[in-house]
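*Asks:* Just need the structure, nothing else, for what follows:
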Amino acid sequence: MRYQQLNHDWNADPNAPEPHLTVAGQTVQLEFYLNAFQFAQFQEGDKACLTFRNCHKYSFNTLNDEGYYRGQHRYNDQQLPWGEFYELFTDWQTDFPQDAFTLGSVAGSTQLHQFVFFLRDNTFECVAESWDFQRS
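*Replies:* Have a look, this model is predicted:
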């Protein structure tokens, strides 16, 4: 399986990221607390927001690290390490969680990407044209 880690100088708080998902049309935003333990540029209580534009579909479920290591995800730690934000290079039309919400068609869009973000008690996945990271 091919993937690329996208969060090299930030990550979600490992203990209480308290993710909050907002959906408006085909824009999905995921807000969370940042990891101030590992990254000195952040202080406890700092937040960030990932924004996904022209999002075709997403899944936000309660799969946590314990479930991941017990084999409750379609990948294992040898294929995709837990705890980071990745772009996946798979066929998202067949390789996506069953609990997905579809937001709109993909007609006219040639640049869709599949993303996954492992948080402490949740897993977020989406198929979207683009993403950006901003500190809140």
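*Asks:* CA only for contacts and neighbour counts going forward, please
*Replies:* Fine.
*Asks:* for L30, what are its contacts?
*Replies:* For L30, the contacting residues are 19-22, 49-51, by CA atoms under 8 Å, 6 or more residues apart in numbering.
*Asks:* Apply 6 Å and report the result again.
*Replies:* By CA atoms under 6 Å, 6 or more residues apart in numbering, the contact list for L30 reads 20-21, 49-50.
*Asks:* now do R135
*Replies:* Contact analysis of R135 by CA under 6 Å, 6+ apart lists 47-48.
*Asks:* separation between it and Y3?
*Replies:* 24 Å (CA to CA, to the nearest Å).
*Asks:* circling back: in strands, which of the contacts of L30 fall?
*Replies:* 20-21, 49-50 (DSSP state E).
*Asks:* Buried among those residues? Make that a PyMOL selection.
*Replies:* Only the buried entries of the ones in strands among the contacts of L30 go into this PyMOL selection, using 16 or more other CA atoms under 10 Å:
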select buried, resi 49+50
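*Asks:* Could you also give me the structure for this second sequence? I'd like to compare it with the first:
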Amino acid sequence: MTSSSDEDKQNQNANNADTVGRDKSNNSENNNNSNENKSTGLIASILDRATKSGFGRKKLNPNKVEAAVAKQMDQIHKSPEKIRLTVLGGGSFGTAMANLAARNGCDTTIWVRNKRTVKSMAKTQMNKKYLPGYKLDNRLKYSYDLE
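*Replies:* Presented below is the predicted three-dimensional model:
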């Protein structure tokens, strides 16, 4: 038979152990939270400095870029050969890019996998599904065969 003082000591020891365990878990949670805050803060400060300083980017003068593009476009237009392009895919973006290239003088073919769609596009000069109501350039060629 144990005395009441022995039971009190055992209960007190159990309570102390529980308190120590909770303190350790709280400390580890606090450490994890502070580590997460430190890493988030570190990443945020790096990104903030990079975007402010333009790190990794050349600062370009828009006038020089425009002049260089104009010079290259003149060389392309003066070239005796036409640029030949084939655009794979007759979705909205592919159709728009192919039409733009054809309109700018490139020998352009748009490839679409569905034969019926190709025939419809060639006949109506329109992509009814993706660009309805927009007339395509008459120099644009259409194909459903990749060979």
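*Asks:* Can you give me the TM-score here?
*Replies:* Laid over one another, the chains give 0.23 as their TM-score (TM-score structural alignment, normalised by the length of structure 1), with 55 aligned residues with a CA RMSD of 4.9 Å.
*Asks:* about what we covered before: which one of the contacts of L30 of structure 1 sits closest to F124 of structure 1?
*Replies:* Of all those, F124 of structure 1 sits closest to L21, with 9.4 Å by CA to CA.
*Asks:* Would you mind finding the longest helix in structure 2?
*Replies:* Longest helix in structure 2 by number of residues (criterion: DSSP state H): helix 4-53.
*Asks:* As CSV, the ones in strands among the contacts of L30 of structure 1 with distance to T27 of structure 1 would be great.
*Replies:* Shown next, in CSV, are the ones in strands among the contacts of L30 of structure 1 (distance: CA to CA, whole Å):
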residue, distance to T27 of structure 1
H20, 14
L21, 11
C49, 12
L50, 10
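*Asks:* Check the ones in strands among the contacts of L30 of structure 1 and tell me the two furthest apart.
*Replies:* Farthest pair in the ones in strands among the contacts of L30 of structure 1, by CA to CA: H20 and L50, 10.5 Å.
*Asks:* Can you tell me which of the ones in strands among the contacts of L30 of structure 1 comes closest to K57 of structure 1?
*Replies:* Minimum distance to K57 of structure 1 across the ones in strands among the contacts of L30 of structure 1 is 13.4 Å, recorded for L21 (CA to CA).
*Asks:* Look up the closest residue to the closest one, ignoring the ones flanking it.
*Replies:* Leaving aside its chain neighbours, L21 of structure 1 sits nearest to L30 (4.7 Å; criterion: CA to CA, 6 or more residues apart in numbering).
*Asks:* Check which helix or strand that neighbour maps to.
*Replies:* Element membership of L30 of structure 1 [criterion: DSSP states H and E] is strand 27-33.
*Asks:* quick one: Y68 of structure 1 is in a helix?
*Replies:* Yes - counting by DSSP: H, G, I helix; E, B strand; the rest coil, Y68 of structure 1 is located in a helix.
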